[in-house]
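> Dropping the sequence and predicted coords here.
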Amino acid sequence: MPPSIALVTSSYKGDWERCRLLCDSVDRFVTGHAVHYLLVEAADLPLFKSFEGPRRRVVSERDLLPFWLRPINDPIAAGRRLWLSPFGPPLRGWHVQQLRRIAMGAAMDEGVLVSLDSDVVFVKPFDVSHFRAGEAVRFYRRAGGMAEVEPERRPEHERWSRRAAALLGLPPEPIPAPTYITTLIAWRRDTVRALLERIGASTHRPPMMALAGSRALSECTIYGRFADEVEGRPERHLPTDERLCAVYWDGPPLDAAGLRGFLEELAPEQVALGLQSFTGTDPATIRRVVGLGD
């Protein structure tokens, strides 16, 4: 019997309205999953509990992350949070969201994790069993993708790749040509568990302690390099460069006309939009344009 699939979203109170839009779009368009997990800071738990239902659960990060990783208010940036640890530098929310996903991928009962950011919205019907290919699970791998990264962003991607190598006990050079980062991806639970075991063996530290030791962190790169270079088992992993979610990464806020134009340009296989929250695009406008009501 093929493994069951869980949708996993790591979010926070600043993205509550966008997360509500994601949940509504999942309920409208997405099938084939057993449950949708929302992973949040403990302080945000009451706010997100309203999203729970027969196939959606809200999970506190305190049930996933080590006790020594604790959030505080950022003393410099009002309204922002930092996570302090005795084993590395203060982490931002986007670092900790990655740690939550990795922890959930190892802890959950379901066999496959499909990762969704909280600023994703589905716009077409989509059965997540698409990620299964017989006994294998599709994972995102873009051959030659490193050369396609914008020059100003490439140093950061290279740091992520070197950090993945250090965690996994791989040579730091050469940096592989493929990239593994996109929105709407699938991981195997057993691979996440094996990945954490590898990190522990390679670093001689508890895996979460090693992961929290630096801000150079890309969970997609770590998973991709592990699947490619450590497991290397095509019967378990089917590489694909299919981008199922069209992403609006930066630029001015999109109005209704801009959103309609973006929708019209979707490739046939694209079933979702990733409208980065820092572009300031209004969730209410998105909701109207994609037909999810008020």
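That came through fine. Residues are numbered from 1 along each chain as shown.

> For the rest of this, base every contact and every neighbour count on C-alpha atoms.
Fine.

> Could you pull out the helices in the stretch 151-294 of the chain for me?
154-168, 189-203, 207-211, 219-225, 256-264, 283-290 (DSSP state H, counting those that start in this stretch).

> what's the second one in contact with?
Put plainly, it is helix 189-203. Helix 189-203 is contacted from outside by 102, 105-106, 108, 110-113, 166-169, 205-207, 210, 223, 226-227, using Cα atoms under 8 Å, 6 or more residues apart in numbering.

> And that helix, what's buried?
Arg189, Thr191, Val192, Ala194, Leu195, Leu196, Arg198, Ile199, Gly200, Ser202, Thr203 (16 or more other Cα atoms under 10 Å).

> Below is structure B, check it against A:
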Amino acid sequence: MSGTISLITPSYRGDLARSALLFESVDRHARAFEKHYVIVHDEDLGLFAPFNRGRRQVMPVSRFLPGWLHAMPSFIRPRGRLYWWSLKAWPIRGWHTQQIVKIQAVATLPEERYCLIDSDNCFFRPFDVAALASPNPVPLYGDPGAVQADRPLHAPWLKAAHRLLGLPEPRFPADDHIGQIIVWDQATIRAMTARIEAVTGRGWVEALCREYEFSEYLIYGAFVTNDARRLAATAPTSRSLCRAYWDGETLDEAGLLALLRGSAPDQVAVCVQSFGATPLAAIRASIRAFEAEAEAAAPAPPQRNAAR
């Protein structure tokens, strides 16, 4: 019997259109999961309310953040960015709270495992989420040796993960556990946060806020890979379920369709980074074209013999 698994997507008003595209694709392609939890800023609940139906549940970030962490009012937002302040650490950005929310959501929502999908992803092939649930081992994504000591972001994030977990300094090059579709196990997340609290002597949210520069995926990866028992219960993989386009020129519909055609057979989603200029209309059109090609190439179902 398969265990329970759900999807989690943190988002905000700036990604509303991209989220809508993701939701469309989840409804068309994803199956065999409990819920799709969409967690947004409290002030954005009204914007996302039309999507709060069926298995999709829109929830406020305040449900997953401690009461001592406060959103700054709209007139105190440097460069229009939303910050949270407290008396326990320096102010943190929305990028930080999204990471905290992912951890707390996995630790407290009712399912056993969670598939974390950011709002700039979109599915273009059938996605059987149950294949990632127990009794199958937990997938652990890692890009072998991708974190070099001179990487300006990933190397400090990995060092922070080791400090938070009380581990020795990491050796470089190290595996990178940051990806587009990541599966987390609830029991592992709870053990991870307990370890952070035991090491730092603080609540895990406060510990992360004080660290400031951190990556939730690198913390999880460092915790699992440095625990032999937990590592033995995972299925390490360097293959991503998502075809990502991070760099290069803006793609048009033809370029996006070529990207999808060049995806590996087990890749079910595409991520075209939101900071690029590729229009959403082109992404939607290319996916529809790819789906039409796949449908046309599928073998016809066997016909029943006509009744005599």
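Alright, I've got the coordinates. No experiment lies behind these values; they were computed from the predicted model shown.

> quick one: TM-score?
The TM-score (TM-score structural alignment, normalised by the length of the first structure) is 0.92; 288 aligned residues with a Cα RMSD of 2.0 Å.

> Can you tell me which of the contacts of helix 189-203 of the first structure are buried?
Among the contacts of helix 189-203 of the first structure, the ones that count as buried by 16+ other Cα under 10 Å are 102, 105-106, 110-113, 166-168, 207, 210, 223, 226-227.

> ok, the residues you listed vs Pro90 of the first structure, which is closest?
Closest approach between those and Pro90 of the first structure, by Cα to Cα: Ala210, at 13.9 Å.

> list the contacts for the counterpart of Leu211 of the first structure in the second structure?
Taking TM-score structural alignment, the alignment pairs Leu211 of the first structure with Leu208 from the second structure. With contact set as Cα under 8 Å, 6+ apart, Leu208 of the second structure has these partners: Leu164, Phe214.

> ok, Leu208 of the second structure to Gln99 of the second structure distance?
Counting by Cα to Cα, to the nearest Å, the gap between Leu208 of the second structure and Gln99 of the second structure amounts to 10 Å.

> returning to what we had before: and the helices of the stretch 151-294 of the first structure as TSV, adding distance to Pro86 of the first structure?
Formatted as TSV, the helices of the stretch 151-294 of the first structure follow (distance: least, Cα to Cα, whole Å):
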stretch	distance to Pro86 of the first structure
helix 154-168	18
helix 189-203	17
helix 207-211	9
helix 219-225	21
helix 256-264	44
helix 283-290	38
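
> hang on, isn't Ala136 of the first structure packed against Pro234?
Yes. Counting by Cα atoms under 8 Å, Ala136 of the first structure touches Pro234, with 7.4 Å between them.

> Neighbour count for the two, which is higher?
When neighbours are counted by other Cα atoms under 10 Å, Ala136 comes out ahead of the other of Ala136 of the first structure and Pro234, with 17 against 14.

> Check the alignment and tell me where the more buried one lands in the second structure.
Per TM-score structural alignment, Ala136 of the first structure is aligned with Pro137.

> dump the residue contacts of the spatially closest residue to that match that is not a sequence neighbour.
Leaving aside its chain neighbours, Pro137 of the second structure sits nearest to Thr234 (4.9 Å; criterion: Cα to Cα, 6 or more residues apart in numbering). By Cα under 8 Å, 6+ apart, the contact list for Thr234 of the second structure reads Pro137, Val138, Pro139, Leu140.

> where's Thr234 of the second structure relative to Gly203 of the second structure, distance?
According to Cα to Cα, Thr234 of the second structure stands 27 Å off from Gly203 of the second structure.

> Then Trp84 of the second structure?
17 Å.

> same thing with Leu164 of the second structure?
Taking Cα to Cα, one finds Leu164 of the second structure at 11 Å from Gly203 of the second structure.

> Same check on Ile182 of the second structure?
Remark: distance between Ile182 of the second structure and Gly203 of the second structure (Cα to Cα) = 25 Å.

> same check, this time on Phe214 of the second structure
When distance is defined by Cα to Cα, Phe214 of the second structure is 16 Å away from Gly203 of the second structure.

> Any idea which residue is closest to the centre of the first structure?
Central residue of the first structure (Cα atoms, centre = their mean): Ser115, 4.6 Å from the mean position.

> Could you pull up the residues touching that residue?
Residues near Ser115 of the first structure by Cα under 8 Å, 6+ apart: Leu7, Val8, Thr9, Arg101, Thr183, Leu184, Ile185, Ala186.

> my read is the third one is in a strand, agree?
Yes. The secondary structure assignment for Thr9 of the first structure places it in a strand, going by DSSP: H, G, I helix; E, B strand; the rest coil.

> hang on, isn't it packed against Val120?
No. Contact criterion Cα under 8 Å: Thr9 of the first structure and Val120 do not qualify, at 9.7 Å.

> thinking again about what came up before, quick check: nearest residue in space to the residue nearest to the centre of the first structure, chain neighbours excluded?
Residue nearest to Ser115 of the first structure in three dimensions, not counting chain neighbours: Val8, with 5.0 Å by Cα to Cα, 6+ apart.

> Next, the contact list for that neighbour, please.
Residues in contact with Val8 of the first structure (Cα under 8 Å, 6+ apart) are His36, Tyr37, Leu38, Leu39, Arg101, Leu113, Val114, Ser115, Leu116.

> how about JSON lines for those, with distance to Gly144 of the first structure added?
Below are the contacts of Val8 of the first structure laid out as JSON lines (distance: Cα to Cα, whole Å):
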{"residue": "His36", "distance to Gly144 of the first structure": "33"}
{"residue": "Tyr37", "distance to Gly144 of the first structure": "33"}
{"residue": "Leu38", "distance to Gly144 of the first structure": "33"}
{"residue": "Leu39", "distance to Gly144 of the first structure": "33"}
{"residue": "Arg101", "distance to Gly144 of the first structure": "26"}
{"residue": "Leu113", "distance to Gly144 of the first structure": "25"}
{"residue": "Val114", "distance to Gly144 of the first structure": "24"}
{"residue": "Ser115", "distance to Gly144 of the first structure": "23"}
{"residue": "Leu116", "distance to Gly144 of the first structure": "24"}
